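Visitor: got a predicted model here, sequence first, then my questions.
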Amino acid sequence: MEAMYKEFHSLWVDRSERAGMAFVNATTRALDASVEAARLDALGGRYERASAAMAEAIAYGRPRATGLRDQIRLLLGETYMVYFHGLTADALYAPEALPVLAAEDVRHHRDGGSLTHHLRGASEAVREAADEIVRQMTEGTFRYTAAGPFGRAVEEAREQVRWGDMDAAWHTLRAALPEWRPLGPDHLAPVGLCADPLLGPLITPERGRELLATSRAGQQSDAPAPAADLDPPGLAWLAEGDSGNFLVSERFLLVEGVEPVELPSRIGADEATVLDEPMTLRDPRMTDQDVSTWADEALTAVGRAGPGWSFAFEPRPGASFDERRFVSPGIAASRGTRAVTVWSEPFDGHRPGVFHLSVTENGEERYGFTVQEDAVSRHGPVPGALDPDHLFSPDEPHDERLGEHRALQALAAEIGIRLPRFALIRGRLHTLRTLSWSRPPGPGETYVTLRVLRQRP
């Protein structure tokens, strides 16, 4: 009987909407009052209680409840069937809701086609805005904006994110959340953040819960316990791999006292002077090279490696390390400063593991070493903390990367650097094609030129 009673109300809501009439009785008035109370609960950080009240109202077909609860569900990572009922066609809320749906469309290569269903009853201005949002999403140029202090925090966080400081960016947003203000009475949270190519990855389900538990829009409540930071310290995490088995090998350059924007003039291929726009390390452009010759140019992600350091990082290098032909980019990068170069190719059962570390200063290599299987070659006076004889043991399994773990841990402690794991795996970073990491062929040496063409869908 209760289920039939709920169905009766849902059917009459649909029928009344089509007829342009309001369906009102004691039950609908009580439910609508509970939805309004739930809205205030949500703004006050009591999102679980608010979500339960809205779910009950949705069962009776109360249309406002769905648009409100979808905002909570999205931030909790429950993206299935999130459509912001009625908000996408409303000129007031469309700038916040439409980008989320457009991002999902573009992610699934639908070019915004499914948005038509969510624009029923929308004005021509809203439809034009939707087309522009889809264009920006397709080109990766969409930028979430907000008014007031929270909007200023968004811009500060964007600057932090594009250099890899994603934990710091979340701290910036989190501190400004109490200052956020809704666009109208059906707006609960800055859900449009989730659609931003740079800032969206910040909003993990854990951080979404923290956002929802933080009082906003003038409401008052105790601050929730902060979600844990996502980046581990130092560099040793590189030897631990990742859940997607993406960072199985890498090479990177660390430069002291140089901003990331200065790296192109130091190590850019073809005298590059600017960085490319941010992209993910899984973007096909990061691995797709039409021509491979003796020149070993690396397409690297660029950012900050802690206070006073910048990095250029390439996952899964296409070339293998060859000490006879290797030319450290740190030589060019270290003009007037210091640079560290690391190249790691773990043992994979088919090729021997290689770990190279070198430090250059003012254009000259100060010291370095290469460990290949059980052989160690040295250059210059390696500090005791980085002595490969102490870090690598021939008695340990090659596939566990224990020596590499210790070497990276010691390197981070020695010079105080880190690499941002979350930004490298999940974020978008500026990119740079570097000068070659290998020397030209010498007299009498031969090489093969290969052209690799990938058919794109």
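Guide: Sure, I can see it.

Visitor: all contacts plus neighbour counts: C-alpha atoms, from now on.
Guide: Fine.

Visitor: name the helix or strand for residue 253, please.
Guide: If you go by DSSP states H and E, residue 253 is part of strand 250-256.

Visitor: other residues contacting that strand?
Guide: 305, 308-317, 329-330, 333-334, 337-345 (Cα atoms under 8 Å, 6 or more residues apart in numbering).

Visitor: take this one as well and set it beside the first:
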Amino acid sequence: MYQDFHADRAGIPGFTNDTTRALDADVERARDEALSGRWETARELLTEAERHGRPRARGMLAQLDAVAHGSRYYGFGELVADARYTGELIPVMAAARLRDERSDRPSRGFPLGAETGDGVTAAAEEVLDRVRDRTYRYAPDGAFGQAVAEAWESARWGDTDTAWRVIRAALPSWSPPGPDLLAPLGLLADSVLGPVVTRERGLELLATPRAGRAGAMPDPVPDLDPPGLCWLADTPRRNLPYDSYRCLWLEGVEPEAMAGLVGEEGGAGLTAPPRRRDGWFQHGTRQRDDLEPWEDRAVVAVGRTGSGWAFGCDTAPRASAAGSFFVSPASAASRDGRAVVLWAQRAHDGGLTAFHLSVAERGEELYAFTLRGTDVERSGPVSAALDPDRVLDGVGEDDRERRLLAAVQDELGLSLPRHALVEGVLPQLTTRSWNRAPRQGEAYAYATVRVRTR
């Protein structure tokens, strides 16, 4: 009742007493504690002040919760009406709202508060549109802004660990645009950098002194991406809703150039990743009405490995595995150097049913093999380090996929960024068909299943 008494009167001009003065002093102290990296102490002070309805407390507390806990929706109180914070708070509110927005019924706008001016409201509508179509980019000023731009370039092609290291190193140089902002919240709404700030990294951010404050630096959060390719086999089956994945790597090629080498003719080139949905890989394919039934155009997530290979990864191939009409895109993609294609197919119990590898250089296939069960089809002199008979000698069924992936990563120096693929950070590209047209006398069959729901 005592808290409610003060909260109900907090907006009345001239309402002050010993309690309000003490709580307002705590809010100011909480601000300094938060910027010094002692965010938990700040949260305790702000929680008590917010219960008494003290101005500024709610907005500051919501900032800490947004970074620390990833709440579904954030209300920042009267801070939203302050134009100094529009670029930091509005994008986070927009991203939270869009996570709950139905794809078939998009909404416009969101409540900002009765005291919000027309300028902030107009800016909010524009920000909402940019967050919705994934063109919003967080771009603060100063040295921290330069670090954010550098981190964005790393994260956009999948190197989210490097991106976080760049942001982490620059956090002490961050300065708020106004006294009541406690952290660079705009990071959370950026479609590329937002997934970089995991909950653990958010806690590290809050524990890092910034805005010129002194304090102990927190222990760095470990990197998220395991090296190489073996993580594809090590990931628990329940976290992989798809039974198959196929990937293409190009040596010495920038990711943007993949559209000209393997992209479909007349296609859109690289496009923004789809809106995030709950689940694992988000890069699915489905048969289009303008394609022949035998065509198999992959929708790949495009990025760059740490060793400089451009890659495209399709984690939901429409075709079940490389079949009789399959033509590896490695030769066509190897115009400027080596190209590698890998295609793995799993059974529903997680066992490996098919594994294809092909390597080409300067437009010519060097070697390839396709493993189905214990049968191996080869072409060209397969490297001894990759030959499946040698690699799988004495290997049990459960370890076959991992052994093959380990051989590929060790021999060719290939990798994939798990975090970027899981979070749907990477741009997409629709490739040319991985199947050729049936030749004279060849037959094929296909089936279409349509499910109608009420």
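Guide: Received, thanks. Predicted model, so just to flag it, every value in this text is computed and none were measured.

Visitor: what TM-score do we get after superposing?
Guide: TM-score of the superposed chains, computed with TM-score structural alignment, normalised by the length of structure 2, equals 0.91; 445 aligned residues with a Cα RMSD of 2.5 Å.

Visitor: right, and the helix or strand after the strand holding residue 253 of structure 1?
Guide: By DSSP H and E, the next helix or strand past strand 250-256 of structure 1 is helix 263-267.

Visitor: check how far the next helix or strand after that next one sits from its aligned residues in structure 2, on average.
Guide: Going down the chain from helix 263-267 of structure 1, the next helix or strand is strand 276-279, by DSSP H and E. Following superposition, strand 276-279 of structure 1 is found to deviate from structure 2 by 2.9 Å on average (mean Cα distance after the TM-score superposition for structure 1).

Visitor: continuing past strand 276-279 of structure 1, what's the next helix or strand?
Guide: Counting by DSSP H and E, the next helix or strand C-terminal to strand 276-279 of structure 1 is helix 284-287.

Visitor: what about residue 328 of structure 2, how many neighbours?
Guide: Counted with other Cα atoms under 10 Å, the neighbours of residue 328 of structure 2 add up to 25.

Visitor: how far away is it from residue 82 of structure 2?
Guide: Counting by Cα to Cα, to the nearest Å, the gap between residue 328 of structure 2 and residue 82 of structure 2 amounts to 57 Å.

Visitor: isn't residue 206 of structure 1 up against residue 76?
Guide: Yes. If you go by Cα atoms under 8 Å, residue 206 of structure 1 and residue 76 touch, sitting 7.5 Å apart.

Visitor: so these two - more neighbours on which side?
Guide: Comparing residue 206 of structure 1 with residue 76 by neighbour count (other Cα under 10 Å), the higher total belongs to residue 76, at 19 against 14.

Visitor: show me the contacts for the counterpart of the more buried one in structure 2.
Guide: In structure 2, residue 76 of structure 1 lines up with residue 68, judged by TM-score structural alignment. Contacts for residue 68 of structure 2 were tallied using Cα under 8 Å, 6+ apart; they are 199, 202, 203, 206.

Visitor: for the helix or strand where residue 68 of structure 2 lies, buried residues please.
Guide: Using DSSP H and E, the element containing residue 68 of structure 2 is helix 57-69. For helix 57-69 of structure 2, burial by neighbour count (16 or more other Cα atoms under 10 Å) applies to 57, 58, 59, 60, 61, 62, 63, 64, 66, 67, 68.

Visitor: ditto for stretch 211-230 of structure 1
Guide: 211, 212, 213, 214, 215, 216, 217, 227.

Visitor: need those in JSON lines (columns: distance to residue 134 of structure 1 and secondary structure).
Guide: Shown next, in JSON lines, are the buried residues of stretch 211-230 of structure 1 (distance: Cα to Cα, whole Å; DSSP: H, G, I helix; E, B strand; the rest coil):
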{"residue": "211", "distance to residue 134 of structure 1": "26", "secondary structure": "helix"}
{"residue": "212", "distance to residue 134 of structure 1": "27", "secondary structure": "helix"}
{"residue": "213", "distance to residue 134 of structure 1": "31", "secondary structure": "helix"}
{"residue": "214", "distance to residue 134 of structure 1": "31", "secondary structure": "coil"}
{"residue": "215", "distance to residue 134 of structure 1": "32", "secondary structure": "coil"}
{"residue": "216", "distance to residue 134 of structure 1": "29", "secondary structure": "coil"}
{"residue": "217", "distance to residue 134 of structure 1": "29", "secondary structure": "coil"}
{"residue": "227", "distance to residue 134 of structure 1": "32", "secondary structure": "coil"}
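
Visitor: let me see the ranges of the strands in the stretch 351-454 of structure 2.
Guide: 352-361, 364-372, 375-379, 428-433 (DSSP state E, counting those that start in this stretch).

Visitor: which one of these lies nearest to residue 155 of structure 2?
Guide: Closest to residue 155 of structure 2 of the strands of the stretch 351-454 of structure 2, according to Cα to Cα: strand 428-433, at 14.5 Å.

Visitor: quick one: the closest one to structure 1 mean distance?
Guide: Relative to structure 1, strand 428-433 of structure 2 is 1.3 Å off (mean Cα distance after the TM-score superposition for structure 1).

Visitor: skipping adjacent residues, who's closest to the aligned residue in structure 2 for residue 410 of structure 1 in space?
Guide: Taking TM-score structural alignment, the alignment pairs residue 410 of structure 1 with residue 407 from structure 2. Among residues not flanking residue 407 of structure 2 along the chain, residue 386 sits closest, at 5.8 Å (Cα to Cα, 6 or more residues apart in numbering).

Visitor: where does residue 132 of structure 1 land in three-state SS?
Guide: helix (DSSP: H, G, I helix; E, B strand; the rest coil).

Visitor: counterpart of it in structure 2?
Guide: Under the alignment (TM-score structural alignment), residue 132 of structure 1 maps onto residue 126.

Visitor: what does residue 30 of structure 1 give?
Guide: By TM-score structural alignment, residue 30 of structure 1 lines up with residue 22.

Visitor: shouldn't that match be within a strand?
Guide: No. Under three-state DSSP, residue 22 of structure 2 sits outside any strand and is assigned helix.

Visitor: run a quick neighbour tally on it.
Guide: 11.

Visitor: from residue 8 of structure 2, how far off is it?
Guide: From residue 22 of structure 2 to residue 8 of structure 2 the distance is 18 Å (Cα to Cα).

Visitor: before we move on, what about residue 258 of structure 2?
Guide: Taking Cα to Cα as the measure, residue 258 of structure 2 falls 61 Å from residue 8 of structure 2.
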